[in-house]
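Q: I'll drop the sequence and a predicted model, then ask my questions.
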Amino acid sequence: MRSLRTVSVVGCHAEGEVGDVIVGGVLDAPGCKSMYEKMMYFWNTKDSLRKLLLNEPRGRSSMNTNLVLPPCNPQADAGFLIMESDEYAPMSGSNTICTATVLLETGMIPMQEPITQFNLDTAAGLVAVTAECEGGKCKSVAFDNVPSFVFVLDMPIQVPGFGVVSVDIAWGGMMYVLVDAGSCNLRIENSRGPELIELGERIKRAVQAQYTPVHPENPGIRGVSILAWTHPLIQDDGSDGKTAVNAVVVSPGRFDRSPCGTGTCARMAVLHARGQLQVGQTFRHKSIIGTEFVNHIRGTTKVGQYDAILPTVRGRGWITSFKEIVLDPTDPFPEGFRVGDQWHIPKPDSKG
């Protein structure tokens, strides 16, 4: 069979969110001194790879793909880049869990039972991984994420055709807008999915037009790109832990199927800033399909002028397939395509 290129991929999901992992067929980015530089190299010069894998007919709207590369940080055992439908994410919790699971279960990083510890280099910084392993299976992955912090609480945002919405904006490895679903007369449930997606994208675009957060340690990371709908905290029975539900709207307009790791870290930063979640307290974050990450704040620090938390997130990943992605030279869609029945096409704000 003829193919312009062949890419080796291990299929994986973490608590429902697809995060396939490229393990062969892609060369490293030349001359880069950080994973952030590698991310920008692929985004600016090799973005056809992301489009080939994530657009139809090879991909779909509700999936991500991770690219394993040599690390830049000498403390890391491997590096990886995170490709989403509309962007490269500096960091992602579900994708970290998928990548760690694949690295261990394919033997790219030696598995040690009952605990394997290693470091991953990401565009957001170094991430420490602790994997629970048994019988050759990676049973769970906990990762110590980069410091997370709040830019602003309770910011009023004028949303065209809707009105004023109060939002929190925080960094958890990506720039998040967090909105209480009840404040917009919505509930996080699949029956309200179209409304949550449509309004979530409109709120995000309104924030982008009115406020631009900039990471104090990397000014290249700027502007919100993702939104989390939230429900209030619930006290866990018989413990001091707390539980909450969220639904993260990923561009171009679909739900994260997992509880969203970086969104969880951003939310923990908000909860800690409000005095609602303390260091060491267990926080269970649930997704729209009922899966959960189990999390805690392990300490505090400063990032630039911002008070920050040190978050840890734990979840599970499962390998689903081993596949070779190919591109026939006569294929009329070398970068794939999108169709409005599956890919969210936003309505003009002026039409409400």
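A: That came through fine.

Q: C-alpha only now, for contacts and for neighbours.
A: Fine.

Q: how about the helices in this structure?
A: 35-45, 47-54, 93-105, 193-210, 261-273 (DSSP state H).

Q: Output these in a markdown table; the columns should cover distance to residue 11 and mean neighbour count.
A: As requested, the helices of the chain are arranged in a markdown table below (distance: least, CA to CA, whole Å; neighbours: other CA atoms under 10 Å):
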| stretch | distance to residue 11 | mean neighbour count |
| --- | --- | --- |
| helix 35-45 | 21 | 18 |
| helix 47-54 | 12 | 20 |
| helix 93-105 | 9 | 27 |
| helix 193-210 | 26 | 19 |
| helix 261-273 | 19 | 26 |
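
Q: Compare those helices and report which one is nearest to residue 70.
A: Closest approach to residue 70 among the helices of the chain (CA to CA): helix 35-45, 9.2 Å.

Q: for the closest one, packing partners?
A: Contacting helix 35-45 under the criterion 3 or more CA pairs under 8 Å, 6 or more residues apart in numbering; DSSP states H and E are the following elements: strand 78-83, strand 115-122.

Q: Pick the most buried one from the ones you listed.
A: strand 78-83 (a mean of 26; mean count of other CA atoms under 10 Å).

Q: take a look at this one as well, against the first:
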Amino acid sequence: MNIQKMYTAVDVHVNGEAFRVIKDVPCKYYYNLEQLNEQFLSELVEEMQLLLNEPRGFIGLNGCIVVPSIHKEVDAAVLFFNHEGSIPLHYGGIVAVITMLLESGYLKKRETNHYKIETLSGIFSVHAYVENDEVVSVSFESKLCYMIEGNLQVGNISYSLIQADKVYAVVEKGASSPEIHIENISELKKWGESTLQAIQKQSLIKRLILVDSSQKGKNHIKSITFHEDNFIVRSPGFVSTIVSYVHALFKNDYIADKPFINESIFNSFITVEKVKKEETGYIFRFESRGFITGMQTFLLDPTDPFPTGFLLK
């Protein structure tokens, strides 16, 4: 066994999403985060698979590699990845990383409660509030999210295309779609797969959001997000929430100047507020909280019969 290939990770749960935060990666010189990301993608493929795949991980797990930033004013830099590869940005990952850094003592609490985290999508100003050595609230602003086109039609399906980290199709729940309840999970999965395939025949998308707006008078929706690989996001989702908010703004289905609530199929919630309207779209503010669920040490054993792990879908 090669003990040199040993990694310690902290697992953090944020609004129904799981993150594995790794800090003890091999030291690398880098002149920007993009160049470091390319190095890691070519040199740490086995390690990334080891940390995310089963039996140590699962299909819904996200990875966060934390390194020192080259900018003096920035507290930490982070690279996000999942089973598909590198992710330029994960809002829940920012919550996970700042929670881990503060609660593990890597960052000292400041009176201002203000910290800066660098990602491939830019530097984020984060407010994190600590009480009794626990991070009880994390807030920051999103990147721009905007409507590409609304009122599109394929067959009997009406949908909108919205740009966030990628292009999402948003469909309002109608008579042909199942209720967003856990007992309907199999039916929802079949509906999501067929609807996504139908929309992909005329629009280049990899994500589909089904929205139940029956409580729109309370600025409250329920949603479920489907991925191209048939994976269902069971959390409300930070991006899914702001995409759904832009869809609601387009339809005027909202109450101005009030928080917007997105509920998941498991009845967990994310609340966002509209910060400002830009020329092409909107910027939102998130407020959330992360919970450290464990600290684990993993070994990459060259004699392991499943060196890259496996995934159960």
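A: Received the coordinates, thanks. No experiment lies behind these values; they were computed from the predicted model shown.

Q: returning to what we had before: adding distance to residue 20 of the first structure, write the helices of the first structure out as a markdown table.
A: As requested, the helices of the first structure are exported to a markdown table (distance: least, CA to CA, whole Å):
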| stretch | distance to residue 20 of the first structure |
| --- | --- |
| helix 35-45 | 17 |
| helix 47-54 | 10 |
| helix 93-105 | 7 |
| helix 193-210 | 24 |
| helix 261-273 | 16 |
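
Q: Residue 245 of the first structure: which of those is closest?
A: helix 261-273 (10.1 Å).

Q: For the closest one, grab the matching residue range in the second structure.
A: Counting by TM-score structural alignment, helix 261-273 of the first structure pairs with residues 238-250 of the second structure.

Q: The matching stretch vs the first structure, mean deviation?
A: Its matched residues in the first structure lie on average 1.7 Å from stretch 238-250 of the second structure after superposition (mean CA distance after the TM-score superposition for the first structure).

Q: hang on, the earlier thing: looking at the helices of the first structure, which is closest to residue 165 of the first structure?
A: helix 193-210 (7.9 Å).

Q: Can you show me the strands along the stretch 151-300 of the second structure?
A: 157-163, 167-172, 207-215, 220-227, 232-233, 260-263, 269-277, 282-288, 290-299 (DSSP state E, counting those that start in this stretch).

Q: Test my guess that residue 328 of the first structure contacts residue 52.
A: No. Judged on CA atoms under 8 Å, residue 328 of the first structure makes no contact with residue 52 at a distance of 11.7 Å.

Q: and the most centrally placed residue in the second structure, what does it touch?
A: The second structure has residue 90 as the residue nearest its centroid, 4.3 Å off, counting by CA atoms, centre = their mean. Contacts of residue 90 of the second structure were listed using CA atoms under 8 Å, 6 or more residues apart in numbering, and they are residue 80.

Q: how about it, what's its partner in the first structure?
A: Checking TM-score structural alignment: residue 90 of the second structure goes with residue 92.

Q: Distance of that match relative to residue 136 of the first structure?
A: In this view, residue 92 of the first structure and residue 136 of the first structure are 25 Å apart by CA to CA, to the nearest Å.

Q: follow-up on the earlier one: mind checking the helices of the first structure for the one nearest to residue 111 of the first structure?
A: helix 93-105 (5.6 Å).

Q: what angle do the closest one and strand 115-122 make?
A: 120 degrees (axes from the mean of the first three to the mean of the last three CA atoms, to 10 degrees).

Q: so how much does helix 93-105 of the first structure differ from the second structure once superposed?
A: Mean deviation for helix 93-105 of the first structure: 1.6 Å (mean CA distance after the TM-score superposition for the first structure).

Q: Go ahead and name everything in contact with that helix.
A: Contacts of helix 93-105 of the first structure (CA under 8 Å, 6+ apart): 10, 12-15, 17, 19-21, 64-66, 68, 80, 82, 109-111, 129, 136-138, 141-143, 258, 260-262, 313, 315-319.
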